[in-house]
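>>> coordinates only, sequence not included:
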């Protein structure tokens, strides 16, 4: 910890003062706190001291999530408002400073952190008098000076006593175990009218049936967590009067609906609840501080128009907009102001109806839903237009790394996707009007130079696969449910006469292609040099395929029409085992599955595959 302290911008004088400090001569105190740890705390700036001491409320070995802890610090007023910086970003900087000074350690479990036992002892030692933790089986007295209390209690009488501490700013009530015995439905024995100064209230996993109406009197409350209370079905309307509330955690509460006045919570930043519940909030646009809105259902009813999204400029993470058939014009769609939502990373635009009356208008609506150029992931589902929106291009979506086009039945031309320079994952499913995408997936290096994963599925009008063999970064290719495709030609590998085809491809799958008969390739070219997994299924007319690459680890052939499986192994099935080992060196194959290949009459010799672990052969009557 001293190393972490000394690297924090200290000068020579600071180093000398630490080296000559009398604290090195002090013995370990009665609480077991080492003097050097006290020195590390004393050298913290005031804002970090407050944040560190607050952690004494939690038990030893507690797993800290950065976001949760920052929200709590903000609720307590520990995070200063910095110029040109969001308060949460400032809080995250505080947390990182404490990590760098070794007050927290990574737990290597879902991005959590822990505090060493000795550091926790230090926090409890410093916080004594203002912070307190008690348990049912302890006779510990709560000092009158306590402002922050964490209690593990199930006795209603003791809960009543907590109401006497009217200067509390934090109250956390825990159950004995993570999963409370839900056969015991606990009434809440707390006189809220006496807790006027509460800012943080945590009643997680306490078996609550309801919150009392008097909770609306906690006018300073900024953080309310009642998650994991499975018996709660409704919340009191008085909750909507908590105008200072910033965080409301309702995770795993079996709520049937939210109070009608939720839009009054104008300072609410984080509402943690199921998507289907949050999408029902009327006038959600009034929650201008809201940072997370996973789902928004567009209705024609007042208070649920797409324009409600216009004022939500702080949205982070993911936003899914459904029922876009209820938007009637480009002008109406543009009121969502998606191009101003710079913090959104993922956007899903979804039509749930393909009524012919909306075919013309949906193109205009999609034009009005242009996202911010910082967007990283985009999915368009159920779009009923024929053409691509003008904003689906490199200049406007240069940061896009994932694109999904799904069930857009009339969309014909998707060539624009080939211009997206940083795209890594592309999924095109259920696009029956697309006849070719070769213009969008050119062999030229400027087209999709960073694409790593490609899925093409259920595209009945697509007669031939595009030229994919020269995509330099492609690692995963899945071709599914191409019911009309009859051949995979030379163009699939690329039109160059020499060089490697699919130089980085590791996984290749063909599935559900009942009319596929012909697979052509050019001899003399190196095919799939890095391929590790090959799967071909439900292709009953396929008679032949290219030779296997030495890199292959897994081969699965199911319901195919191959008659000459030995030809796959023609180059390795020589007259002597030395040819197998020395020339082709297929040491890597670990799994072979040959299932339902009724026309196959002979298998190759498999005895010289030293890495083989799984061999499955069935449904081969010949």
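Received, thanks. Small disclaimer: the values here were computed from a predicted structure and weren't measured. Numbering: from 1, shown residues only.
>>> drop to CA atoms for contacts and neighbour counts, all remaining ones
OK.
>>> ok, which stretches of the stretch 251-400 of the chain are strands?
Secondary structure of the stretch 251-400 of the chain (DSSP state E, counting those that start in this stretch): strands at 270-272, 295-297, 317-322, 344-350, 377-381.
>>> need these in JSON lines (columns: mean neighbour count and distance to residue 421).
Shown next, in JSON lines, are the strands of the stretch 251-400 of the chain (neighbours: other Cα atoms under 10 Å; distance: least, Cα to Cα, whole Å):
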{"stretch": "strand 270-272", "mean neighbour count": "18", "distance to residue 421": "34"}
{"stretch": "strand 295-297", "mean neighbour count": "21", "distance to residue 421": "29"}
{"stretch": "strand 317-322", "mean neighbour count": "18", "distance to residue 421": "22"}
{"stretch": "strand 344-350", "mean neighbour count": "21", "distance to residue 421": "17"}
{"stretch": "strand 377-381", "mean neighbour count": "20", "distance to residue 421": "14"}
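>>> helix or strand for residue 15, which one?
helix 12-19 (DSSP states H and E).
>>> which SSE is immediately downstream of that helix?
helix 35-42.
>>> other SSEs contacting that next one?
Under the contact criterion of 3 or more Cα pairs under 8 Å, 6 or more residues apart in numbering; DSSP states H and E, helix 35-42 touches helix 2-6, helix 117-127.
>>> included below, for side-by-side comparison, is a second structure:
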């Protein structure tokens, strides 16, 4: 494809300029050939943009481009080998002198042979390219003087995912679907509803809107979202359901083990399951129908699909058919995409005449409108730019895959060539695959797609590419990941990418059919991910014949080391080798011959060691070994001078070899294990890695460097000004060591304090910090100093876990940008007071140098603080502190059994607090006065006396398995306090459950609440909705619990009784006044 060629030409010209070509000319004995190559490449580049556009319809141009592309790949390989030779030291090129002269002479002769071989290949390449270039005149290509700039980036916008809801049609559709999902229906426990429409019309957007509506959340006890796609894996679907329901799969991978977990989690619970992008009814009939039968009455499954037949075969009781977006709603969506400020909106409105014509060309598809909005946003709000888009020939492009219109192709064509490469690479993964930003960027860099300009590192340039693709709506941020850390690709865009890469890339799900479809192609990239139980040998045999493969992704397959051994002898051009979660136990020694390899991933493999030859991979940039079983790294790893990431999360390695500090390109070092002795990497070495961005260190109790710090150790990490994320872990103390010292000697505690004070002093650039199992008696001085806000001005996330010996918390209120704080296992803390906020004693008063403490904190967790008794605010009314925690929205208190009270001033300062979780805080007396509180969860609180003055409370959950009657504080609050309460959830004993039946003692006290759900520990339940005067229960007088086929539409399950005394006719159309739904579809999970 021309896109690949244009990208290669740009990259090759850059590589030729960077290489010391005079030395290369002399080295390869090819004077003038490099300049000749540069001239030919510049000539060819002028016609590539037009060639790309015309190749889809013109087979001759397509053949010409394919031949040119093959030559470019060969050129890239040759230059790579040239670069390797040029970077070698003279002694290495000639062979290091040995005791015998013959050894030196033999090495020199091999060097001469190699240089002449490369030189001959360059001369042959020049002849090929000149002949190809000469034939370009036959096609009468249009000449473009300059390529599109790679770094062209649209205006910066908020990273928060924006809602795509515009106009009234989708709002009304969302309200109607919420109404249908939440109203009572007596036909059967679990009902299926469907949203049907063509690709890109907004099915997922509508489903998200319904899923996150306040009434939907209040109605269902469990809510789960599963992306299904064409190539779904049964075990993955079940695991996603388990995770969404708040359970754990325990590491199980098989359907037989996962199905009982799903059944147990959902039995007796009213749930909502969204199955997004369903292509076959078999996911319901063969996989999910039976495990979901135990759900409580009112459970729902919402399906999105392109095929209405699937909805019928799944016996959907209602099918919502999506309609194309009306013209003016489409215009509103386009304006929303291109204008983010008032002045920009005015400019856009002035272009309405052109804009409406552009929207009309998008055929009413929201996806097309959004991607075209990305094009317009990049080109600017000018009449000339918009007219150019309107007149673009891409609108009428023919030969595209079904469902892909000209707007999507235009959005692709508008990309600079390097971004095109990055976009197309995403098609190597399954539908709805969640791409994690860090690893996707590493793939791009390893393939040579990222061209860093100026002072940017390749990773920083890659992040710009990534965010630009998101801004253009070509990638979609996944709502469950913070700061756009994860993204997906819409299946229509993936279909376009597959089409454009069909001659060189293969993604395999069906081993037999997938390979036959491209058996004659010259493949460059092959991806086989989770093919289930299919036999892999046919495709493995075929891959061996594809010696031009540059990327090989084999994930969650039964590939063994025998397969790898055989394949690596053939695939000498590999840049990316991804073997995660395979059966590999070892790598062959000859892996060191893959001199082009940039990326090697052995995560989740059972491999126990790496061969010494790994040090010969001179171009290796990314070595990822997460959760493997490697016990030691070979010494040769320190020869990998181009290494950018060394990732060993959860690997039982004993230490890192000395010399890691020489790997000056490292920006990610995770899983670093501290060990003593000169043979091991020291903390002082780590401080020399000035380009680090992410550092994770474990077993810090072994560190001795700070006991007698040298100059480098004394500075710690302060000079590592690129460092953004640091994890500092000591080993957990043994379970049999009692407090207060937990088995640590005084000398050990003092030494670890010195290590943290000096050798681990972080830089001011730090964004995230995690400290685990620290066993000093005080926190590090850089965290406890009054100037902590100046030392760590950029810190946004802080996690302190199991710092068991520190009796006082640091003055964290002075951190100006802290957003998330989790403190767990601080068992020495008895009281928290003004020191936590950062108040200073002055003249008898507590004062702060800042008028606002914790100014940006939004989420606060305290957990596992078994001795914490008192939480004092420590700020008097006449202090100079204006406010503290003004943005706090979520507060979690878990397993703090001795805490008696919340600070009196908390409700006055934390006025944005909307959610509170109280669990295992048995001594707490009261929760009062939080005016914005909407959601409150209270678990196992035996001493609670008062919950009051919560005027905005909408959802209340009370849980205590021993509770046999409603607590007094709840009875009092229900009488007059909770006027806004929409839902009450209670978990208690079977005795409490029976007392809440119609004739029970507790019934009159809760019957006024709109929605009530009560459950005991045996999964017996009562579910009541006041709006329909309807209640359901599976509680039997004699404890029977029978089952009924979910397809029975003639009443309830046999194990469920309807409380007929509550029955009232259900109107056909209950369109009462509706509460405004929650519209924020961007959920960020930390």
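Yep, that arrived. What you see is a predicted model, and the numbers here were worked out from it, not measured in a lab.
>>> and the helices and strands packed on helix 35-42 of the first structure, which is most packed in?
Greatest average neighbour count among those goes to helix 117-127 (a mean of 20), per mean count of other Cα atoms under 10 Å.
>>> just the angle between the helix or strand just after it and helix 117-127, please?
Proceeding N to C from helix 117-127 of the first structure, the next assigned helix or strand is strand 131-135, under DSSP H and E. Put simply, strand 131-135 of the first structure runs at 110 degrees to helix 117-127, going by axes from the mean of the first three to the mean of the last three Cα atoms, to 10 degrees.
>>> the stretch 351-500 of the first structure: helices as residue ranges?
Under the criterion DSSP state H, counting those that start in this stretch, helices of the stretch 351-500 of the first structure are mapped to 359-367.
>>> which helix runs longest in the second structure?
helix 101-134 (DSSP state H).
>>> counting by contacts, list what that one packs against.
Where contact means 3+ Cα pairs under 8 Å, 6+ apart, helix 101-134 of the second structure is packed against helix 21-28, helix 33-45, helix 59-87, helix 90-94.
>>> gap between it and the chain center?
45 Å (Cα atoms, centre = their mean, to the nearest Å).
>>> just tell me the aligned range of it in the first structure.
With TM-score structural alignment applied, helix 101-134 of the second structure matches no range in the first structure.
>>> now the following helix or strand past that helix: buried residues?
Moving toward the C-terminus from helix 101-134 of the second structure, the next helix or strand (DSSP H and E) is helix 169-182. Using 16 or more other Cα atoms under 10 Å as the test for burial, helix 169-182 of the second structure gives 170, 171, 173, 174, 175, 177, 178, 179, 180, 181, 182.
>>> could I get these as TSV with distance to residue 893 of the second structure?
Listed next are the buried residues of helix 169-182 of the second structure as TSV, based on distance: Cα to Cα, whole Å:
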residue	distance to residue 893 of the second structure
170	39
171	37
173	39
174	35
175	35
177	36
178	33
179	35
180	36
181	33
182	31
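>>> and which of these is nearest to residue 123 of the second structure?
For those, the residue nearest residue 123 of the second structure by Cα to Cα is residue 170; the value is 62.4 Å.
>>> so what's that closest one up against?
If you count contacts by Cα atoms under 8 Å, 6 or more residues apart in numbering, residue 170 of the second structure has them with residue 206.
>>> isn't residue 563 of the first structure up against residue 545?
No. The pair residue 563 of the first structure and residue 545 fails to qualify as a contact (Cα atoms under 8 Å) at a distance of 10.9 Å.
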